[in-house]
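# got a structure for you, letters missing:
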């Protein structure tokens, strides 16, 4: 029986039997998105030019005295003030530490400038810096010292290899104002720089998040924030990062609750053995020994990203448990991350309230971006078998949620009568990688002392990059991966009445959750707590609860195991 790390791997099998070639996105979850004009202007490496171009029309520069110095922000007519700040410092491949004085992000000369992104592919060298441990604080103008308001620490996604605090839709002004909270959007080291230190030290990226939380503990009171009311929130690999935080006992006191959006929980954390395999391969690419610090520090970012791409492209052949979506990710090292937080080991006792959401079509970007042609019934079956093997394939094809329509099954691979089965493959991928393992996680969480609210977005705002996949993600009623981001942040451009209503609802629910750990508010449907037998997933943007379908606990995780069960990670 052969299993692969992700349903995405099966796309190459489908392509082999198809008339047209498949070109997968290098990062299947996050196709490249355009950098905004403002972002490019503010990232020009000429301080004098940046100082002229970056300030917004009619902006002012309010200041706040903190325990580590005076913070200067930007008030540009919105109802929140923006403060860009460097929260941590770290030498290459070393653990980060909290800064000792308030300072602008690296390279910035005034409060109007935005942080440079951490090193990653597909952006200009002038737009990134290795000195990137920065965050942007959005503070409502009504909040002053002593207000004791909550804080959201937002962790961006990007499959651990891309993204930044200045990504599309991540302006926290609307969210901060609507929730009467401080919104902090944080950056952390990506890819090999955050997850593949030659010394073998693991999880530097999540240690950066811990550093950022320790920074907030120092400065929040000066802005009117409560250090005991911090909620972690994030999407995709950002949510994966939060799951890692929930598995770190030593970090538990740094936050009170968590919101995980679209976490691909099927993958699990990497095992120490898999991490060592990847580490050995990566170190073999380097022109230095693991102990030659001077040489390691002199490797150019361009070369490092090239080595990183080599590793990412080779990871699945080195160890199938890596999969294709997030081959570089957090590792359950046993010292920092002490539990897999899944069904492969005893689930720990927990107490924090959590909010878990998915979108209706999580796999849409991957499937329709990866297969730009109709997929017939025969290739659908090939894709399923190539991913799951037997006997799971038979169980899937006989499950009413994933079974081929009778006509397509009868026609099998006949080109004359074939239909496009990509929507069915998308539904299976969404359930396998995202929705069903999230529901399993919710049941485990509440079964061991915690509280969990589960939801599914059926309304979204098409995220930059998804709009290019017009064959699916651009269709009415489709909500692809990332399409929840601009709903939560309230940054959807020209929102429809349906989108505006959901933005208002979700921001009201977040406001309640930040304060009480309960997202229920007057005027909206009751969001019922998950139980060990029924997660009571609320339809977000629709009405009623979501049918379990294949996410019934008797199917995925039982008849069809998750990847983390297959590989024992």
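Now that the structure is in, tell me what you want to look at. Predicted, not measured: the structure shown is a model, and the values here were computed from it.
# all contacts plus neighbour counts: C-alpha atoms, from now on.
Noted.
# number of nearby residues for residue 91?
By the other C-alpha atoms under 10 Å criterion, the neighbourhood of residue 91 contains 11 residues.
# please apply the same query to residue 255.
Residues near residue 255, counting by other C-alpha under 10 Å, number 21.
# residue 38 now?
Around residue 38 there are 14 other residues, counting by other C-alpha under 10 Å.
# which secondary structure element contains it?
Secondary structure here is read from DSSP states H and E; on that basis residue 38 sits in helix 37-42.
# what packs against that helix?
Contact analysis of helix 37-42 by 3 or more C-alpha pairs under 8 Å, 6 or more residues apart in numbering; DSSP states H and E lists helix 47-53 as its packing neighbours.
# ok, and here's another one to check against it:
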């Protein structure tokens, strides 16, 4: 190794970055002091006989593998209009979709033992990928973090429930990627003992399941849950979507039968069966399943009362108006009648006393907005508050945030997914401004991004940990502010 080489034995600084993993050498790209390695395989391509099987380790390669372009995305279809314009979802062709990306600071000084953050994308378990431009990891790397993002199997190939195949294959992919990180991240300057997993929406739900899984023990030290909650279904209920898709195709609901269905035909059937519902209004969807092995118990139960992952530091929160991403584009906030609201509250088993409290606090809101606020809190905010309460006696610290800056785009307000460009520091990206508009406050983004970096580095994002006063760091509107027990009367109304 020459004198101008990197302390870890990588390529000399200033040249195309080169690292040596246990599977082989990788050549990446270097820009403004940040090295990126894209499309790195962490498991074999899930095709042919491996299509509905647990991920298998990637084969080592000879020579140097180029890692300068994003790898294949998992089979999926784009979001339906108008969400397709708000949530860009690139599609990269290829079969080798079990791949990940690494962004790392590339300098000779302080090159070892950096905190590592592993991003698990959302998308209702049927959309999304690590190549979404909003998820660019350069800002994290510039701030001293080794950032990893990964792809995992989606839809029926990742979360179908069969009698002849393992359940939760998409979660098993994530476990395989985390195992890869533990074995290889030191080559990029990361500390395998300082790994933080973070994710949003379905990615956050996956992280809650990983927190509850005995198979994930030791793979990460901290976790961030953004706009997702601990939830999973028993096998018989989760299987219904798989059975509906198989019936649409006219085949048995088995992995053996679906292995022979072409990908495009399978996606057509999947879209037809699941395309009419939303995370808030229901309908056929893919869910994580309590399978007795990877996930022995419902994660909400497993994580409560000082249970699973009680020693893991946890940062979690929601956006104030999550529902508006699904309600506003279809004008449900305007069209829903009072009669339809009453029917929806009865169907979703919202107590009358709870609805009365929300209605009293929101006298000017439409029935659709009232339903959205109730649904947001029932599905997201209330479960996370309960989880925070259940962890107060454990050794791991818990921090709670709320993102409240309102986007002017289409009147979406502080909707689901809006915080992503703030967390990643990618407000300049046109794919981010599609949701935020061009004038999102950079100071707020800087503060939120810095809090995530501090949490990964130290376990403390910069405000008081959760206790009996229920402190919540609110990011907008305005400057970040710590608020104790915000809208507590509404949360207490759910508990009678």
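That came in fine, so what should we check first? Bear in mind the structure is a predicted one, so any value in this text is a computation, not a measurement.
# any idea what the TM-score is?
Comparing the two superposed chains by TM-score structural alignment, normalised by the length of the second structure, the resulting TM-score equals 0.82, with 456 aligned residues with a C-alpha RMSD of 3.4 Å.
# can you give me the buried ones in the helix holding residue 38 of the first structure?
When burial is assessed from 16 or more other C-alpha atoms under 10 Å, helix 37-42 of the first structure yields the following buried residues: 39-42.
# check stretch 504-516 of the first structure too.
With burial defined by 16+ other C-alpha under 10 Å, the residues of stretch 504-516 of the first structure counted as buried are 505-515.
# what range does the longest strand seen in the second structure cover in the first structure?
Determined from DSSP state E, the single longest strand within the second structure is strand 190-200. Strand 190-200 of the second structure corresponds to residues 225-235 in the first structure, going by TM-score structural alignment.
# after superposition, how close is the matching stretch to the second structure?
Per the superposition on the second structure, stretch 225-235 of the first structure and its aligned residues are separated by 0.7 Å on average (mean C-alpha distance after the TM-score superposition for the first structure).
# mind telling me what element the spatially most central residue of the second structure is part of?
What sits nearest the mean C-alpha location of the second structure, by C-alpha atoms, centre = their mean, is residue 203, with 2.3 Å. When elements are defined using DSSP H and E, residue 203 of the second structure is found to belong to helix 202-212.
# so where is the helix or strand following that helix in the first structure?
Later in the chain than helix 202-212 of the second structure, the nearest helix or strand by DSSP H and E is strand 222-226. Aligned using TM-score structural alignment, strand 222-226 of the second structure spans residues 257-261 in the first structure.
# quick one: stretch 366-377 of the first structure to chain centroid distance?
Stretch 366-377 of the first structure has its C-alpha centroid displaced from the chain centroid by 24 Å (C-alpha atoms, centre = their mean, to the nearest Å).
# cool, stretch 179-186 of the first structure as well?
Stretch 179-186 of the first structure has its C-alpha centroid displaced from the chain centroid by 17 Å (C-alpha atoms, centre = their mean).
# contacting residues around it?
133-140, 143, 149-156, 164-165, 170, 172-173, 175-176, 209, 212, 225, 507-508, 510-511 (C-alpha atoms under 8 Å, 6 or more residues apart in numbering).
# which residues touch residue 169 of the second structure?
The neighbours of residue 169 of the second structure, taking C-alpha under 8 Å, 6+ apart as the test, are 52-55, 153, 157-159.
# mind redoing it with 7 Å?
By C-alpha atoms under 7 Å, 6 or more residues apart in numbering, the residues touching residue 169 of the second structure are 54, 158-159.
# try residue 467 of the second structure
Residues touching residue 467 of the second structure, when contacts are defined by C-alpha under 7 Å, 6+ apart, comprise residue 392.
# skipping adjacent residues, who's closest to the aligned residue in the second structure for residue 367 of the first structure in space?
Using TM-score structural alignment as the criterion, residue 367 of the first structure maps onto residue 327 of the second structure. Leaving aside its sequence neighbours, residue 327 of the second structure sits nearest to residue 333 (C-alpha to C-alpha, 6 or more residues apart in numbering; 5.8 Å).
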